[in-house]
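>>> predicted model and sequence follow; I will ask about them next.
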Amino acid sequence: MLEEGWQVTYAAPWSGYDLDRPPAIPGLTTVDLPRSCGRRRHAALRAARRLLKEQGAAHDVVLLHDPELLLATPGLDLPPVVWDVHEDTAAAIEVKGWIPGPLRRPATAIVRGVERVAEHRVRLLLADHHYRSRFRGSHTVVPNVTTVPEQPHPAAQPVDGVLRVVYLGSVTLERGAAEMVEIARRLPEGLRLEVIGPAHGPAQGLLARARDEGLLDWHGFLPGDRAVARLDGALAGLCLLHDMPNFRPSMATKVVEYLGRGIPAVVTPLPVQQDLVERSGAGVVVPFGAVDEVVAVLTSWAADPGPVRDLGRRGHRYVAEHHNWQRLQADFLAALEGIAGGGR
């Protein structure tokens, strides 16, 4: 957006993640908002609504990534509002530990209702082709992909004699936290698991204990550019998602990021990520919960890293051609320009 001359107000919970706001950049204004966490969400929603009420009308378009923020918009005098749909929100309720079990079914129904209303009140951009089935109308799809370096670091580059296996993204039990801790426990000498991302629910204590035992390295939340840079030179990237409804139709962005940075992926057999790994020929698919198989794959790759680097190069070529943000960013900007140009 900035490169194309847009003026951007970027509102996010910087301090909530212990981050400094970005330095002054021409065209960019940053606003610090409270972070919503678990059941503590009302203050963040009130602050977002206050910001939209005070500053929204001075803009040509409002872009929302979090569906909860749709609740901050009713009754306000706003320019066109765009919801950038990045997950199946209703299906995700099943794995939100902060929502009590008896309330999950009614919460799912409420979210589906909000989606139906939102389709008539705001514009939608879909980050995955599979999301089309959730909505009645036809909406622009701009896949959630990654920026791909032209010359990635080769995979399987040891650091102080140790090869790293990486996981990037939010960590929950449903995303394989318990399996990763057990894998870390069983990895042979010279292999080490590195987890990059915040943990939620029981996974937080699980990872903290594993880190304190010295089983793995856990960095917690890192800004996107720093997080993906830590993938460079790793032996492999893990994506051990469980078979959950909200995971089945979606592309796990972390797998695209692994391959785009030139490292092969080890994934569970969810349809979309399995298809990516098989089409690219840049990794392996293991059964759900198959700790022994994962350890065996990683051990064999560490013993003969030459073919692993070939897998990494193959994955990089595939993602550079099919899942490259540089190729899709024009579609994203064109969609927003059309919406902004259409007026209120």
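Sure thing, it's come through.
>>> hey, let's count contacts and neighbours off CA atoms from now on
Noted.
>>> SS state for residue 136?
coil (DSSP: H, G, I helix; E, B strand; the rest coil).
>>> measure it to residue 117 for me?
11 Å (Cα to Cα, to the nearest Å).
>>> likewise for residue 246?
Counting by Cα to Cα, the gap from residue 246 to residue 117 is 21 Å.
>>> of those two, who's got more company?
Neighbour totals were compared for residue 246 and residue 117, and residue 246 leads with 16 against 11 (other Cα atoms under 10 Å).
>>> state the number of residues packed around the closest residue to that one other than its chain neighbours.
Among residues not flanking residue 246 along the chain, residue 91 sits closest, at 4.7 Å (Cα to Cα, 6 or more residues apart in numbering). Neighbour count for residue 91, taken as other Cα under 10 Å: 19.
>>> so residue 91 touches residue 250, yeah?
No. Between residue 91 and residue 250 there is no contact under Cα atoms under 8 Å: 11.2 Å.
>>> show me where this structure has helices.
42-55, 89-92, 101-121, 177-186, 202-212, 224-229, 253-260, 271-280, 291-303, 305-322, 325-341 (DSSP state H).
>>> now the closest residue to residue 227 other than its chain neighbours: how far from residue 181?
Leaving aside its sequence neighbours, residue 227 sits nearest to residue 196 (Cα to Cα, 6+ apart; 6.6 Å). Residue 196 sits 13 Å away from residue 181, going by Cα to Cα.
>>> and if you look at residue 78?
Residue 78 is 47 Å from residue 181, by Cα to Cα.
>>> could you find the closest non-adjacent residue to the residue nearest the centre of the chain?
With distances taken as Cα atoms, centre = their mean, residue 253 lies nearest the centre of the chain, 5.4 Å away. The shortest distance from residue 253 to any non-neighbouring residue, by Cα to Cα, 6+ apart, is to residue 145 (6.5 Å).
>>> kindly report the same for residue 88.
residue 246 (5.7 Å).
>>> got the contact list for the one you found?
By Cα atoms under 8 Å, 6 or more residues apart in numbering, residue 246 lies in contact with 87, 88, 89, 90, 91, 92.
>>> now with 7 Å?
With contact taken as Cα atoms under 7 Å, 6 or more residues apart in numbering, residue 246 is in contact with 88, 91, 92.
>>> count the residues that sit near the first one.
Residue 88 is flanked by 19 other residues according to other Cα under 10 Å.
>>> wait, which of the contacts of residue 246 is closest to residue 280?
Among the contacts of residue 246, residue 88 lies closest to residue 280 (Cα to Cα), at 25.4 Å.
>>> then this one, side by side with the first:
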Amino acid sequence: MKIVHFTSVHHVYDTRITFKECSTLQNYGHDVRLIAAHDKNELINGIQVIGVGKGSSRRLTRMLFTTIRVFRECLRQDADIYHYHDPELMPIGLLLKILGKRVIYDVHEDVPRDIFSKGWIPDWLKKPVSLSVEAIERFVSKRMDAIIPATPFIAERFRTYNPHTYEIQNFPLLDELISHEGSKIKEHNNIAYIGSISEVRGIKDTIECLEQLNRIMPVNLLLGGNFSPPELLDQVRQLSGWKFVDYRGRVDREQFREIMSQSKLGLVVLHPEPNFIMSQPNKLFEYMSAGVPVLASDFPLWKQIVEGNQCGLCIPPMKPHLMANAIRYVLEHPEEAQRMGENGRQAAVTHYNWEPEGHKLNELYEQLMKPKFDNRNKRNRKQLTADSG
């Protein structure tokens, strides 16, 4: 098959899109292309990336002009299946369906709930925007060939719109982040957070926690990712606890592995936002796959994963003193911390890894193309019958 994934928002190094889905389909023998808001055409991990130019930092400009360039490139590629990753591309997905294409919508986030965490949307406008987005998702999704939600919770909603909903969970590549040298080089009290950095993801709480901890023992935060909004970086740099932060900026997968090898604990202490409570944050499973203990918010689903697998601790979010107490406990009990890390790794090996998800993804593609292959075979049989006659 010729397969085109396309995005106007995600980076070309997005782990789910490029290194999991596209690479997996390529490994199954398909011709896979990725159209993205990138400044050039290049091969990334063996995937042909087709850049349509970097999108504008202004949302409305990007949603208009970048999506038009993406659509034009989609038509030029003339693929067997199109697979898109952003809510703003739903009109493009609908247009491709009208033109007779097979189209998949990949739902990374619970977007209607995510609206309530967007600081740039006025509070009075969030509910009507959320309801509008949900209505548009319902309308478009009914017309897609398949929906691929990233979590069971999102899948439950989309199955009411489209029976061809197949959850492909965003579990980690099993051996990508594990370091066999970790026990030798974890000499310092480093804790880690890798991912999108925002106030609702607990960055200010974490820095306040660091200040409290360092009155008792030296602890540093290895921090990787982009700040949202960008000006938040200037704000947190003014906090007194920032001096205990080693900020690495956006990190690639090799740098992620290096940070994990140097860290004794991974943080995922998000605020109780509607989009977070029932989410399955990728970083949680990545910490587990790297054999690093986890400190997570005590949302029921997260407690079930973390405490159920005895791979870390859960605390009420937005309470820096409780975070400090939990971190101190892990650092002062190295043998128990090691068991937590080993338990998390074993859970990743047994349950939470990408290999079965990738297999499900390829099976879905094969099912979508089966009618086309069957029709082609029927035509070939008719032609052979006519020729023999």
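Cool, the structure landed. None of these values were measured; they are calculated from a predicted model.
>>> before we move on, the earlier item: of the contacts of residue 246 of the first structure, closest to residue 150 of the first structure?
residue 88 (32.0 Å).
>>> alignment lookup: that closest one to the second structure.
By TM-score structural alignment, residue 88 of the first structure lines up with residue 110 in the second structure.
>>> distance of its match from residue 274 of the second structure?
Residue 110 of the second structure is 9 Å from residue 274 of the second structure, by Cα to Cα.
>>> between those two, what contacts are shared?
Looking at what touches both residue 110 of the second structure and residue 274 (by Cα under 7 Å, 6+ apart), there is no common residue.
>>> can you pull out the residues in contact with stretch 154-171 of the second structure?
With contact meaning Cα under 7 Å, 6+ apart, stretch 154-171 of the second structure is reached by 16, 110, 138, 141-142, 145-152, 282, 285, 352-354, 357, 361.
>>> if we use 6 Å, what do you get?
138, 142, 146, 147, 148, 149, 150, 151, 352, 353, 354, 357 (Cα atoms under 6 Å, 6 or more residues apart in numbering).
>>> mind checking the end-to-end distance for that stretch?
15 Å.
>>> ok so, going back, in the second structure, what residue corresponds to the residue nearest to residue 88 of the first structure?
Residue pairing (TM-score structural alignment): residue 246 of the first structure is matched to residue 275 of the second structure.
>>> then residue 187 of the first structure?
So residue 187 of the first structure corresponds to residue 213, using TM-score structural alignment.
>>> burial check on residue 214 of the first structure, number of neighbours?
11.
>>> and if you look at residue 308 of the second structure?
The burial count for residue 308 of the second structure: 11, using other Cα under 10 Å.
>>> show me what it lines up with in the first structure.
By TM-score structural alignment, residue 308 of the second structure lines up with residue 279.
>>> state the distance from that match to residue 285 of the first structure.
To residue 285 of the first structure, residue 279 of the first structure is 12 Å away according to Cα to Cα.
>>> do the same with residue 274 of the first structure
Relative to residue 285 of the first structure, residue 274 of the first structure is positioned 6 Å away (Cα to Cα).
>>> just residue 26 of the first structure next, same as before
In terms of Cα to Cα, residue 26 of the first structure sits 45 Å off from residue 285 of the first structure.
>>> what about those two, which has more around it?
Counted by other Cα under 10 Å, residue 26 of the first structure and residue 285 do not tie: residue 285 has more neighbours, with 20 against 11.
>>> residue contacts, the residue nearest to the more buried one when sequence neighbours are not counted?
Sequence neighbours aside, residue 267 is the residue nearest to residue 285 of the first structure in space, at 5.0 Å (criterion: Cα to Cα, 6+ apart). If you count contacts by Cα under 6 Å, 6+ apart, residue 267 of the first structure has them with 239, 240, 285.
>>> these two touch, right, the last one and residue 268?
Yes. Residue 285 of the first structure sits in contact with residue 268 when judged by Cα atoms under 6 Å, with a separation of 5.5 Å.
>>> identify the residue nearest the equivalent of residue 330 of the second structure over in the first structure in space, chain neighbours excluded?
By TM-score structural alignment, residue 330 of the second structure lines up with residue 301 in the first structure. Using Cα to Cα, 6+ apart and skipping the chain neighbours, the partner closest in space to residue 301 of the first structure is residue 308 (6.3 Å).
>>> what's the spacing between residue 382 of the second structure and residue 4 of the second structure?
Taking Cα to Cα, one finds residue 382 of the second structure at 31 Å from residue 4 of the second structure.
>>> of these two, give the one with the bigger neighbour count.
A side-by-side neighbour count of residue 382 of the second structure and residue 4, using other Cα under 10 Å, places residue 4 first with 25 against 12.
>>> touching, the more buried one and residue 84? I think so.
No. Look at residue 4 of the second structure against residue 84 with Cα under 6 Å: they stay out of range, at 8.4 Å.
>>> any idea how many residues pack against residue 293 of the first structure?
By the criterion of other Cα under 10 Å, residue 293 of the first structure has 14 neighbours.
>>> tell me, how many residues neighbour the nearest residue to it once chain neighbours are set aside?
Spatial nearest neighbour of residue 293 of the first structure, excluding adjacent residues (Cα to Cα, 6+ apart): residue 286 at 6.7 Å. Look at residue 286 of the first structure: counted by other Cα under 10 Å, it has 18 neighbours.
>>> pretty sure residue 286 of the first structure contacts residue 268?
Yes. Between residue 286 of the first structure and residue 268 there is a contact under Cα under 6 Å: 5.1 Å.
>>> what do those two both touch?
With Cα under 6 Å, 6+ apart, residue 286 of the first structure and residue 268 have no common neighbours.
>>> and the alignment partner in the first structure of residue 366 of the second structure, how far is that from residue 171 of the first structure?
Aligned counterpart of residue 366 of the second structure in the first structure: residue 337 (TM-score structural alignment). Distance of residue 337 of the first structure to residue 171 of the first structure, given as Cα to Cα: 35 Å.
>>> if you count what's nearby, which of those two comes out ahead?
residue 171 (25 against 14).
>>> ok, that one to residue 298 of the first structure distance?
From residue 171 of the first structure over to residue 298 of the first structure (counting by Cα to Cα), the distance is 20 Å.
>>> which non-adjacent residue is nearest residue 203 of the first structure?
residue 172 (5.1 Å).
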